[in-house]
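>>> sharing a sequence plus its predicted fold:
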Amino acid sequence: MDLVSDAIAAVRVGRPSSTRLRVAGRWCARLDPYEGAGFHVVLAGDCWMRTEDGAAVTLNTGDAVLLPHGSGHVIGDRPAGPAALARAVPFADWSRTAGDPNSPSAPGDTELLCGKYRLDRRHTHPLLADLPDVVHVPARSGHHDELRSAIALLGREVGRAHPGAAIALPSLLDLLLVYLVRAWMADSTTARWPAALHDPVVAAALHALHDDPARGWSNEHLAAHVGVSRATLARRFTALVGRAPMAYLTWWRLSRAAALLRTTPDALDTIAARVGYSTPYALSHAFSRQYGTTPGRYRAALTA
């Protein structure tokens, strides 16, 4: 079971986008709230960022920041007061006037990689919901070396017409998202989900449910599978996951069904069998209750 991959796959829609920019002098850009997750990587120089409700964060060369809930924010050459923030240029307009990142750099230039991931937020996996508004991963020697390597590769790939870029770039952007979530999980000391995945009982239960959601699980069966009493499993699982085991299983089965409807042409009876429903009707009834629409209409809306 790879819960991070499952959590991301359950909400991913479409392909990520990115822009590589070089800026100098005084600048300040505004990004409105977005139905997805945004990110910035400082490839050279430094800048600052502030969300609508948060304090300013200084970003230095090699720093990466993820905004997993698509929070509106401003990014600029230095911290600024409310009046300056109100005059911030919309990012789309500002990015069209930024310098060519492939041109020779000058002292004081800041080079950025900015992008977005499209996510279906209607039923976000609780692991991703547990992320703070801003995940800031500073560049430190020996700290999250795999993230540093991904950033270096992205810096060489974005904005350049290398052979195979159409495949390499989206894959590297997906890798960046995984590494940023991993970094948060490794560094977090108070969040619920990192604790859940370090609890041997809860992690084993999650492993079982994700590995085989179609199995006929019950509270008794799952408790026996992980080697504890039903009461112990219910107490520890609910405290760390935020849902009772069978409630989480139902939610996960329907999330998997939604992902399969988005990403495969499989018939409803095939999807029902894969996620643990005995008939397409049973899946359709449960799906409609959670998503507010039938599986067929859900799939049709994605292709409309």
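Happy to help now that I have it.

>>> going forward, measure contacts and count neighbours with C-alpha atoms only.
Fine.

>>> so residue 243 sits right up against residue 237, yeah?
Yes. Because the distance of 7.3 Å satisfies C-alpha atoms under 8 Å, residue 243 is recorded as touching residue 237.

>>> structure B:
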Amino acid sequence: MDVLSDVVAAIRAGRPHSARRYKYAPWGLKWPDGEDAAFHVILRGSAWLVLPDAKPVALAPGDVVFLAHGQGHGLASGPDVPLGEVRQLPDGTWSGPPEERGAGRPDTVTLCGTYRLDRDRGRRLLAELPDVLHLPAHVGGHRALRAAVELLGMELEEQRPGTDAIVTSLLDTLLLYILRAWCEREHTTGRGRGWAAALADPAVAAALCALHGAPGRAWTVAELGLVAGLSRAAFARRFTALMGEPPLTYLTWWRMTTAGRLLRHDDLSLSQVAGRTGYTSEFAFAKAFKREFGVAPGRYRRAARAS
């Protein structure tokens, strides 16, 4: 079981959006605070990321910026260039000021987009991400991420048959590569806890894989310790230290997250969803689900299908 892929699949809420933009200096765009996570890639030329209460960040070709928390920000040809407002349309796309085309080759080509994420379900992962994740391009670094960016840019430029499906898949791939790069950077710098540290820890990672692979199993801490190759007490201490909560608390969260996904996307009965998520009765499942989501599972399903 690939835990990172599993969690990202569970917290996605809606279709991602992206656009390739050609810029002629001077230019500047400003995105307001919002719910969606945003990303920007500099395909050609350079730009400045303009942040509230922080110094502008110079971006070079190949740089990737990910803003997980929907923070308002600007992107411009220079740190002092006026910024034109960008607003989100009902379909999730963005509308900005008219683009002025210059003569010849554009100074900068960007790839910008957004991800709609379920922040309640994804709080454990998203809370650990910085407001701004800047992944500078460098020789030999994040090669898979660069390849995904190149393919995405090509598809958005050429608009051939199948582009819509390919772009959606590539955007999902890009998000995973961004998060993988963050995990690797956190592990390399030894910063210590949460998802990045847990996935790099063989014992805790083995237990997470087991929980995600069989959320309906009646796991005990001792059984998870055996999977991790540790005593019950040693495993409980290590898991809690890295994940910030005990193993069975995490298991309950993952069961409810799995249940929400099944209710949104599958036609299983409530008793079948209960069984797949470790509950012996529909009543016990409904009680736990309402405690977690604030609504009964049937009502949650109807609301999710109607939206």
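Ah, there it is. Just so it is clear, the model here is predicted, and its values are computed rather than measured.

>>> could I get the TM-score for this pair?
A TM-score of 0.91 describes the superposed chains when it is computed by TM-score structural alignment, normalised by the length of structure 1; 296 aligned residues with a C-alpha RMSD of 2.0 Å.

>>> of residue 243 and residue 237 of structure 1, who's got more company?
Set side by side, residue 243 of structure 1 and residue 237 show unequal neighbour counts under other C-alpha atoms under 10 Å, the larger going to residue 237 at 22 against 15.

>>> map that one onto structure 2.
Matched by TM-score structural alignment, residue 237 of structure 1 corresponds to residue 239 in structure 2.

>>> skipping adjacent residues, who's closest to its match in space?
Counting by C-alpha to C-alpha, 6 or more residues apart in numbering, residue 239 of structure 2 lies nearest to residue 204, which is 5.9 Å off, once chain neighbours are set aside.

>>> show me what contacts whichever residue in structure 1 pairs up with that neighbour?
Applying TM-score structural alignment, one finds that residue 204 of structure 2 aligns to residue 202 in structure 1. Contacts for residue 202 of structure 1 were tallied using C-alpha atoms under 8 Å, 6 or more residues apart in numbering; they are 196, 233, 236, 237, 240.

>>> take the residues you listed and keep only those in helices.
Judged by DSSP state H, the subset of these located in helices is 196, 233, 236, 237, 240.

>>> got those as CSV, with distance to residue 263 of structure 1 columns?
As requested, those are exported to CSV (distance: C-alpha to C-alpha, whole Å):
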residue, distance to residue 263 of structure 1
196, 29
233, 33
236, 34
237, 30
240, 30
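
>>> which two among the residues you listed are spaced furthest apart?
Checked with C-alpha to C-alpha, those reach their widest spread between 196 and 233, with 12.1 Å between them.

>>> and residue 226 of structure 1, how many residues sit next to it?
Burial of residue 226 of structure 1 is recorded as 19 neighbouring residues (other C-alpha under 10 Å).

>>> what residue of structure 2 matches up with it?
For residue 226 of structure 1, the residue aligned by TM-score structural alignment is residue 228.

>>> how many other residues sit next to the closest residue to that match other than its chain neighbours?
Of all residues beyond its chain neighbours, the one nearest residue 228 of structure 2 is residue 203 (4.3 Å), with distances taken as C-alpha to C-alpha, 6+ apart. The number of residues packed around residue 203 of structure 2, counting by other C-alpha under 10 Å, is 20.

>>> same check, this time on residue 26 of structure 1
Taking other C-alpha under 10 Å as the criterion, the count of residues near residue 26 of structure 1 is 8.

>>> now for the residue lying closest to it once chain neighbours are set aside: which residues touch it?
Sequence neighbours aside, residue 77 is the residue nearest to residue 26 of structure 1 in space, at 6.0 Å (criterion: C-alpha to C-alpha, 6+ apart). Residue 77 of structure 1 makes contact with 25, 26, 27, 28, 46, 47, 48, according to C-alpha under 8 Å, 6+ apart.

>>> quick one: buried residues of the helix or strand containing the match of residue 204 of structure 2?
Using DSSP states H and E, residue 202 of structure 1 maps to helix 200-211. Of the residues in helix 200-211 of structure 1, those with enough neighbours to count as buried (16 or more other C-alpha atoms under 10 Å) are 201, 202, 203, 204, 205, 206, 207, 208, 209, 210.

>>> closest to residue 174 of structure 1 out of those?
The shortest distance between residue 174 of structure 1 and any of these, using C-alpha to C-alpha, involves residue 210 and amounts to 21.0 Å.

>>> which residues touch that closest one?
1, 3, 252.

>>> mind checking the SS state of residue 150 of structure 1?
At residue 150 of structure 1 the chain is in helix, as set by DSSP: H, G, I helix; E, B strand; the rest coil.

>>> for the aligned residue in structure 2 for it, give its distance to residue 61 of structure 2.
Under the alignment (TM-score structural alignment), residue 150 of structure 1 pairs with residue 148 in structure 2. Plainly put, residue 148 of structure 2 is 15 Å away from residue 61 of structure 2 if you go by C-alpha to C-alpha, to the nearest Å.

>>> identify the residue nearest the equivalent of residue 214 of structure 1 over in structure 2 in space, chain neighbours excluded?
Applying TM-score structural alignment, one finds that residue 214 of structure 1 aligns to residue 216 in structure 2. By the measure of C-alpha to C-alpha, 6+ apart, the closest residue to residue 216 of structure 2 outside its immediate chain neighbours is residue 278, 3.6 Å from it.
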